[in-house]
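**Q** predicted structure and sequence below. I'll ask about it afterward.
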Amino acid sequence: MNLEKTLVILKPSAVQRGLVGEITSRFERKGLQLAGMKMMQLNDELLNEHYAHLADKPFFSRVKKSMMASPVIVCCYEGVDAVQVVRSMTGATNGRKAEPGTIRGDYSVSGQENIVHTSDSPEHAIVELNRFFKPEEIFDYTPNALPYLYANDEY
């Protein structure tokens, strides 16, 4: 099986608002397979690495503070084109601009407190999953529903 894996972080804004179950169920109903999930408290060192591309931005410290406000839920989902599927479901970064029906469009009115982080490419997904998960925390198994999710030549 050659399914793509991607990272989803349910941010403090999702955890604090009690949206974890609702958001994870949306990914499951879509047909994405949960391959790993854990709650963790992010720290400065991890966030400096994860958001290194924002280090020069004036809002960098605000983003880090927001991400450390409470524990987060980190998830690994997999499926055919999982990165693109998750990003489509998530919507625009700014919740005020995200289309209704997307996760951010339905649950966010903020550019920062925007419920989820998702990997933006298959290459970044690999790096990010390695950053947040140990190899033994991601599980490979064949879901019983696989033949009902994809045609046999799609995976």
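**A** Great, that's in hand. Predicted model, so just to flag it, every value in this text is computed and none were measured.
**Q** okay, CA-based contacts and neighbour counts for the rest of this
**A** Fine.
**Q** now do the strands in this structure.
**A** In the chain, the strands defined using DSSP state E lie at 4-10, 33-40, 72-79, 116-118.
**Q** ok, now which ones touch residue 71?
**A** Taking Cα atoms under 8 Å, 6 or more residues apart in numbering, we find residue 71 in contact with 11, 12, 15, 39, 40, 41, 42.
**Q** do residue 90 as well
**A** 102, 103, 104, 105, 116, 118.
**Q** could you pull out the helices in the chain for me?
**A** 12-16, 20-30, 44-50, 60-67, 82-90, 103-107, 122-132, 146-149 (DSSP state H).
**Q** so which of those gets nearest residue 3?
**A** helix 82-90 (7.7 Å; Cα to Cα).
**Q** tell me the buried residues in the closest one?
**A** 82, 83, 84, 85, 86, 87, 89, 90 (16 or more other Cα atoms under 10 Å).
**Q** then this one, side by side with the first:
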Amino acid sequence: MSTRCFTMLKPGVLNRRLVGEVVSRLEKKGLKLIGLKLMNISQDLASQHYAEHKGKAFYDPLLDYITSGSVVAMVWQGDDCVTLVRKITGATNPAEAAPGTIRGDFCCHTSHNIIHASDSDESAEREIALFFKPEELVDWEDQAGIWY
């Protein structure tokens, strides 16, 4: 069953010129990119996005980081999409992220994590609605099979 997952490449990805590498890893898995935006996040949008973390010690520094520069917001689609994206992304704590995952290969500090990925189908739905209008998502016909 095809589902969707929201991902966000955080300011460090742009600064380190890793956008193409991260997008490529998700595409090579066979996921379909249906939404993409380069944007600056307002404090209000950041606080809505990370609302479940309000009151935690890392909340304010997280908001400061995510609003410190541009991000790349994306929506991916595929079978069991959230699970697949989370496996490719790796553990939140870089010390626990396996080599070969995005965080395992490119992240050193949890406080400056380079990617956010929805942790459930319900979170994906909520997060997609925060960052994308329905008309900004393009569910294009995947004809990859004709090339193989």
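**A** Arrived safely. Just so we're clear, the structure is a prediction, and the values are computed from it rather than from any experiment.
**Q** now the TM-score, please.
**A** Remark: TM-score between the superposed chains equals 0.95 [TM-score structural alignment, normalised by the length of structure 2]; 148 aligned residues with a Cα RMSD of 1.5 Å.
**Q** grab the nearest non-local neighbour of the equivalent of residue 41 of structure 2 over in structure 1.
**A** Counting by TM-score structural alignment, residue 41 of structure 2 corresponds to residue 42 in structure 1. Excluding its sequence neighbours, the residue lying closest to residue 42 of structure 1 (Cα to Cα, 6 or more residues apart in numbering) is residue 68, at 5.6 Å.
**Q** and residue 43 of structure 1, by the same measure?
**A** Leaving aside its chain neighbours, residue 43 of structure 1 sits nearest to residue 68 (6.5 Å; criterion: Cα to Cα, 6+ apart).
**Q** so that neighbour is in contact with residue 41, correct?
**A** Yes - counting by Cα atoms under 8 Å, residue 68 of structure 1 does reach residue 41; the two are 6.7 Å apart.
**Q** comparing the two, which residue is more hemmed in?
**A** Legend: neighbour count by other Cα atoms under 10 Å for residue 68 of structure 1 and residue 41, higher for residue 68 (18 against 12).
**Q** what's that one aligned with over in structure 2?
**A** Using TM-score structural alignment, the partner of residue 68 of structure 1 in structure 2 is residue 67.
**Q** OK, contacts around its match?
**A** Here residue 67 of structure 2 is in contact with 40, 41, 42, 43, 46 (criterion: Cα under 8 Å, 6+ apart).
**Q** measure it to residue 116 of structure 2 for me?
**A** Distance, residue 67 of structure 2 to residue 116 of structure 2, by Cα to Cα, to the nearest Å: 14 Å.
**Q** repeat for residue 99 of structure 2
**A** In this view, residue 99 of structure 2 and residue 116 of structure 2 are 18 Å apart by Cα to Cα.
**Q** does residue 43 of structure 2 touch residue 61 like I think?
**A** No - with contact defined as Cα under 8 Å, residue 43 of structure 2 does not reach residue 61; the gap is 11.9 Å.
**Q** do you know how far the nearest residue to residue 80 of structure 1 once chain neighbours are set aside is from residue 32 of structure 1?
**A** Counting by Cα to Cα, 6+ apart, residue 80 of structure 1 lies nearest to residue 3, which is 5.2 Å off, once chain neighbours are set aside. To residue 32 of structure 1, residue 3 of structure 1 is 10 Å away according to Cα to Cα.
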